[in-house]
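Undergrad: Need the 3D shape of this:
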Amino acid sequence: MSKKLEAANDARELMLTELRGVLSTQSLNMLGYPFGSVLPFCLDANGWPVVQVARISQHTRNMNADPKVSLIICESGLNDVLTGKRVTLMGDAEKITDSNEIAEVYYSLFPEGRYYNNAHDSDFYRIIPARSRYIGGFAQAFWFDNDTLFKPNPFFGEDGLSVINHMNDDHGKALVTYSKNDNIAISDEEQPVMVSVDTEGMHLRVNAAVERISFHQPVSDSASLHQTLVAMAKKEYPEPVCG
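TA: Next up, the predicted model:
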């Protein structure tokens, strides 16, 4: 694997792990200046970020006037932020008009978003990347086009929901095993809940936190996903199932 493809995998995993970043939009109040604030995001079926924004917010006014935005995601928990991984996505914000499906994905990761929507009506915006810049550490910088960085998620929507419901209803012990094998702190009374799945891993809610667990190798379809989940429950890993 080339260094650039390896860096793209690292950048994508960073997005899937952090699920929060700083969105910058073109300010209407201060023309010519970017306006930034922190907010969570999920990924859509294309692997592109989706944010929930209140209609009364500065971001909504700004994006409706000029859709050009950037989103920076940084590795958390470091003493020296400059040694950490970070990726900046530059693109165009697009309001999602039929948002029921993405809303369920978003609220499964961020249930508090329902409260914010009830308090202040909000909309979901998809960030369609134009180009992305990743820094993996000192002298490790790469530009990415969309085909290199982003991967479609075949388990988005109904297909993924059936897997999630099946695991939560019938395989609670396996979810505990995944958590413990990934060194996630969990008490005997806690039951992890799967909240999302993609080709490279899954998110589990453990108590109030959402934890990312990566697969040993990517999966490509329901059969390879099932094979990997079974192997992980047995503390084994299969041979590579996709390129």
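Undergrad: For the rest of this, base every contact and every neighbour count on C-alpha atoms.
TA: Fine.
Undergrad: longest helix anywhere in the protein?
TA: Longest helix in the chain, counting residues (DSSP state H): helix 3-18.
Undergrad: Next, the buried residues of that helix.
TA: For helix 3-18, the buried set under the neighbour-count rule, 16 or more other C-alpha atoms under 10 Å, comprises 4, 7-12, 14-18.
Undergrad: try stretch 104-120
TA: Going by 16+ other C-alpha under 10 Å, stretch 104-120 has these buried residues: 105-106, 108-110, 113-114.
Undergrad: can you list contacts of it?
TA: Here stretch 104-120 makes contact (C-alpha atoms under 8 Å, 6 or more residues apart in numbering) with 41-42, 52, 54-56, 122, 157, 195-196, 205, 210.
Undergrad: circling back to that earlier point, next SSE after the longest helix of the chain?
TA: strand 20-26 (DSSP states H and E).
Undergrad: tell me the angle the helix or strand following that following strand makes with strand 20-26.
TA: The element immediately downstream of strand 20-26 (helix or strand, assigned by DSSP H and E) is strand 34-40. Put simply, strand 34-40 runs at 150 degrees to strand 20-26, going by axes from the mean of the first three to the mean of the last three C-alpha atoms, to 10 degrees.
Undergrad: run this one through as well so I can compare:
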Amino acid sequence: MNIPAHAPLHLLHTAAVGTLATHARQPQGFPYPTVLPFAPDSRHRPTILVSRLAEHTHNLLADPRAGFLAVDAPNGDVLSSQRVTLLGIFEPVDPTPEVVDRYLRYHPDAERYLVLGDFTFWAMKIERLRYIGGFGSMGWLDGADLDPLAPLDFDEERALIEYFAQHSAATAKLQLLGVDRYGVDLKRDGERTRFIFDDAIGDTEALHAALEVCIQRHAN
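TA: Predicted coordinates for the structure are as follows:
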């Protein structure tokens, strides 16, 4: 196994779209792949918003085991790019204000689906994952090894987002989507990007300092 530190975790924050493979009900047992947007939750798990009428939703209700593939291939060369295949269980998630707020930061256009009232959130409990970062950089990990640190809670993250907004007036086109102990997810001129910290950060003061560095580097 040869995986760069935290590479699978960062990839789940870089990709905006993934491939969900559920177990088909008819014909029974066949893989049923579909492409859909997702957002990482505070534990980096893919969170999806799906219609109750969708075939993959019916499949998950019958068998929640699934695979999920995320790829970052900006130049179109998939075989030389990063990808991660997750294996685990998808579970329904209550649409609390915290869940809705986070998902809409990553996918604001999804608000029109929430208005319909037919869409539900699901999050993946990751059991195993296989990361491929190019030739000679690949391997398996247990889901618990993706991130051993306690995640930021909603109030902590919200405070950091507000701090970022107050201190980045000079970068009006820069939006902070999410914060975790390894980096921040940004959107600039409509494009998603990931600002990776030098090291994992455990305390709030250090997170504020890391955000200041992020703002300075994106000032121009």
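Undergrad: Work out the TM-score between the chains.
TA: Once superposed, the chains reach a TM-score of 0.88 (TM-score structural alignment, normalised by the length of structure 2), with 217 aligned residues with a C-alpha RMSD of 2.1 Å.
Undergrad: any idea what sits nearest the most centrally placed residue in structure 2, other than its immediate chain neighbours?
TA: The residue lying closest to the centre of structure 2 (C-alpha atoms, centre = their mean) is Pro40, at 2.4 Å. The shortest distance from Pro40 of structure 2 to any non-neighbouring residue, by C-alpha to C-alpha, 6 or more residues apart in numbering, is to Pro46 (4.8 Å).
Undergrad: Give me the buried subset of the contacts of stretch 104-120 of structure 1.
TA: Applying 16+ other C-alpha under 10 Å to these flags 41-42, 52, 54, 122, 157, 195-196, 205, 210 as buried.
Undergrad: which residues of structure 1 fall in strands?
TA: Assigned by DSSP state E, structure 1 shows strands spanning 20-26, 34-40, 42-43, 49-54, 68-74, 86-95, 122-137, 140-144, 193-198, 201-206, 209-214.
Undergrad: Spatially, which two of the buried ones among the contacts of stretch 104-120 of structure 1 are the most separated?
TA: Ala54 and Arg205 (25.0 Å; C-alpha to C-alpha).
Undergrad: what about Asn64 of structure 1, how many neighbours?
TA: 12 (other C-alpha atoms under 10 Å).
Undergrad: what residue of structure 2 matches up with it?
TA: Matched by TM-score structural alignment, Asn64 of structure 1 corresponds to Leu61 in structure 2.
Undergrad: what's the answer for Tyr33 of structure 1, then?
TA: Match for Tyr33 of structure 1 (TM-score structural alignment): Phe30.
Undergrad: Its match reaches Ala24, doesn't it?
TA: Yes. Phe30 of structure 2 lies in contact with Ala24 (C-alpha atoms under 8 Å); the separation is 5.2 Å.
Undergrad: neighbour count winner among those two?
TA: It is Ala24, of Phe30 of structure 2 and Ala24, that has more neighbours when counted by other C-alpha under 10 Å, with 19 against 12.
Undergrad: what's the aligned residue in structure 2 for Val193 of structure 1 in contact with, if anything?
TA: For Val193 of structure 1, the aligned residue in structure 2 is Gln175 (criterion: TM-score structural alignment). Going by C-alpha under 8 Å, 6+ apart, Gln175 of structure 2 touches 165, 186-188.
Undergrad: ok, 6 Å please
TA: Each residue near Gln175 of structure 2 by C-alpha atoms under 6 Å, 6 or more residues apart in numbering is listed here: 186-187.
Undergrad: now swap in Val50 of structure 2 and tell me
TA: 119-120.
Undergrad: Columns distance to Ile73 of structure 1 on top of the buried ones among the contacts of stretch 104-120 of structure 1, output as a markdown table?
TA: Formatted as a markdown table, these follow (distance: C-alpha to C-alpha, whole Å):
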| residue | distance to Ile73 of structure 1 |
| --- | --- |
| Phe41 | 10 |
| Cys42 | 12 |
| Gln52 | 16 |
| Ala54 | 21 |
| Ser122 | 22 |
| Gly157 | 24 |
| Val195 | 21 |
| Ser196 | 20 |
| Arg205 | 21 |
| Val210 | 17 |
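Undergrad: and of those residues, the nearest to Gly84 of structure 1?
TA: Phe41 (19.8 Å).
Undergrad: mind checking how far that closest one is from Thr228 of structure 1?
TA: Distance of Phe41 of structure 1 to Thr228 of structure 1, given as C-alpha to C-alpha, to the nearest Å: 26 Å.
Undergrad: sorry, back to before: pick the one among the buried residues of helix 3-18 of structure 1 closest to Ile72 of structure 1.
TA: Met15 (9.5 Å).
Undergrad: Quick one: map the closest one onto structure 2.
TA: Met15 of structure 1 maps onto Leu12 in structure 2, by TM-score structural alignment.
Undergrad: and if you look at Tyr107 of structure 1?
TA: Using TM-score structural alignment, Tyr107 of structure 1 lines up with Leu104 in structure 2.
Undergrad: Distance check, its match against Pro40 of structure 2.
TA: 12 Å.
Undergrad: Repeat that for Ile48 of structure 2.
TA: Taken as C-alpha to C-alpha, the span from Ile48 of structure 2 to Pro40 of structure 2 is 9 Å.
Undergrad: now do Gly178 of structure 2
TA: Taking C-alpha to C-alpha, one finds Gly178 of structure 2 at 9 Å from Pro40 of structure 2.
Undergrad: how far away is the most far-flung residue of structure 2 relative to its centre from Asn59 of structure 2?
TA: Most distant from the centre of structure 2: Pro27, at 30.7 Å, with distances by C-alpha atoms, centre = their mean. Separation of Pro27 of structure 2 from Asn59 of structure 2 (C-alpha to C-alpha): 11 Å.
Undergrad: go on, Ala39 of structure 2?
TA: 21 Å.
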